[in-house]
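**Q** With the sequence up front, the predicted model follows.
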Amino acid sequence: MAPPKWITPPSGVLKLSIYGVWNDITKRDGFGCVIHTDSSSFVVARYGSINNVLSPVQAEVLAACLAVVWVSEIRYQNILFECDSLQIMDSLRDPSTNISFIGQILEDIKAFLPTITGASFAHFRRQANEIALRLGQSPSSIIWDLLEVEASLN
């Protein structure tokens, strides 16, 4: 079976790949986000870490929340958010209030999404974007709390 490949977003849409990586020993979350254009050009990346994370699914939902808030702050539009957690994707599509232990974070994401014109979510396999995965793993072993890398959009 061939490994999953990164698929470009539709024309005029930016693709943001999200990863949350949980360390059971340190209880830290490493997160990574990478934005590409519809021509596969790198736009910007961000990664960091969060303390006191209790589970892998909490790491993933925190990474998704940070990505949505970040995109809202930098005012990007027409963004396809990709996440490898099917549980999170299903929860974001469900209009009912989520009362699970990650429910409030999911509700925060739902509240922020309308502030981003053309925002949508999709599920993908973790291996489909190695760059964001490596960014998500990096904060577990380094001191930096946040790094943002940009490329010019010409």
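**A** That came through fine.
**Q** can we go C-alpha only for contacts and neighbour counts from here?
**A** Fine.
**Q** Residue nearest the middle of this protein, spatially speaking?
**A** Centroid check for the chain by Cα atoms, centre = their mean gives Ile18 as the closest residue, at 2.4 Å.
**Q** Which residue comes closest to it once chain neighbours are left out?
**A** Among residues not flanking Ile18 along the chain, Cys33 sits closest, at 4.7 Å (Cα to Cα, 6 or more residues apart in numbering).
**Q** tell me which element that neighbour is part of?
**A** Here Cys33, judged by DSSP states H and E, is contained in strand 28-36.
**Q** Give me the residues contacting that strand.
**A** With contact meaning Cα atoms under 8 Å, 6 or more residues apart in numbering, strand 28-36 is reached by 14-23, 42-53, 59-60, 63, 67, 131-140.
**Q** try this one next to it:
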Amino acid sequence: MSLTVKDGQNFALKSVKARLAGQSHSSPTQWQPPPPNIVKVNFDGAVFGDSHEARVGVVIRNEHGEVMASLSEKIAIPSLVEVLKMLAARRAAIFARELSFKNVWFEGDAEGVVRSLRDGVSSNAFVGHLVKDFRSIVGLFQTYSISHVRRQGNTIAHALAREARMSIHLRIWMEDVPPNDLSVVTKDFSS
């Protein structure tokens, strides 16, 4: 995980670094809460070939696992899954900024995308623009980090991406998720 700190480093961010330093190099398989005063923003994307549409899902949770906000949005179907995941990360960053969070830990399940966003390196020109855009948005946070989690640790964001299939263009829930996804939050929280 990469950790970027502006205006000094506080205790909570030292806690993130210490926790991650103690982990093996493999990505976590279940959702882990962030330290106090940091929100974790999970993101994912899904493609539905039958309808030629794509969707992104974003969930923001606090250190207690409580949902602060969630989002499900239809977008134009991109040519590559990598682009879809980049667009989901970009939307997650915008959503967190819109809600005025200051200390943010982003987490996604596409390892190559997370690596590109973290390192600022991309595989092609279009993806490079998305990486640059993401990094310019997250640079506005007081602190931010980005890490990879396996799909099992990103189930709510994935469910939200799939949720959009049945819904209008953009849906936002404050301190909640759609009723169909509530059991996923509860399962994550009790793990």
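**A** Cool, got the structure. Small disclaimer: the values here were computed from a predicted structure and weren't measured.
**Q** rewinding a little: which of the contacts of strand 28-36 of structure 1 fall in helices?
**A** Among the contacts of strand 28-36 of structure 1, the residues falling in helices (DSSP state H) are Ala59, Glu60, Ala63, Ala67, Ile131, Ala132, Leu133, Arg134, Leu135, Gly136, Gln137.
**Q** Now, of those residues, which are buried?
**A** Using 16 or more other Cα atoms under 10 Å as the burial test, those include Ala59, Glu60, Ala63, Ala67, Ala132, Leu133, Arg134, Leu135, Gly136, Gln137 as buried.
**Q** For Pro9 of structure 1, state which of those residues is nearest.
**A** Nearest to Pro9 of structure 1 out of those is Ala132 (Cα to Cα; 15.9 Å).
**Q** What lines up with that closest one in structure 2?
**A** Using TM-score structural alignment, the equivalent of Ala132 of structure 1 in structure 2 is Ala157.
**Q** And its match, how close does it get to Val58 of structure 2?
**A** Using Cα to Cα, to the nearest Å, we find Ala157 of structure 2 at a distance of 5 Å from Val58 of structure 2.
**Q** Overlap of the contact sets of the two?
**A** Counting by Cα under 8 Å, 6+ apart, the contacts common to Ala157 of structure 2 and Val58 are Asn42, Phe43, Asp44.
**Q** got the contact list for the residue mapped onto Ala93 of structure 2 from structure 1?
**A** Ala93 of structure 2 maps onto Val68 of structure 1 when the alignment is built from TM-score structural alignment. By Cα under 8 Å, 6+ apart, Val68 of structure 1 lies in contact with Ile109, Phe112, Leu113.
**Q** these two touch, right, the second one and Trp70?
**A** Pointing back at Phe112 of structure 1 there. No. Contact criterion Cα atoms under 8 Å: Phe112 of structure 1 and Trp70 do not qualify, at 10.1 Å.
**Q** okay, now Lys102 of structure 2: neighbour count?
**A** Counted with other Cα atoms under 10 Å, the neighbours of Lys102 of structure 2 add up to 16.
**Q** From Ala164 of structure 2, how far out is it?
**A** Taking Cα to Cα as the measure, Lys102 of structure 2 falls 27 Å from Ala164 of structure 2.
**Q** ok, now Phe141 of structure 2?
**A** 28 Å.
**Q** neighbour-wise, which of these two wins?
**A** A side-by-side neighbour count of Phe141 of structure 2 and Ala164, using other Cα under 10 Å, places Ala164 first with 23 against 20.
**Q** The more buried one against Ile75, yeah?
**A** No. Judged on Cα under 8 Å, Ala164 of structure 2 makes no contact with Ile75 at a distance of 9.7 Å.
**Q** Which residue is the nearest non-sequential neighbour of Ser140 of structure 1?
**A** Nearest non-adjacent residue to Ser140 of structure 1, counting by Cα to Cα, 6+ apart: Gly30, 5.7 Å away.
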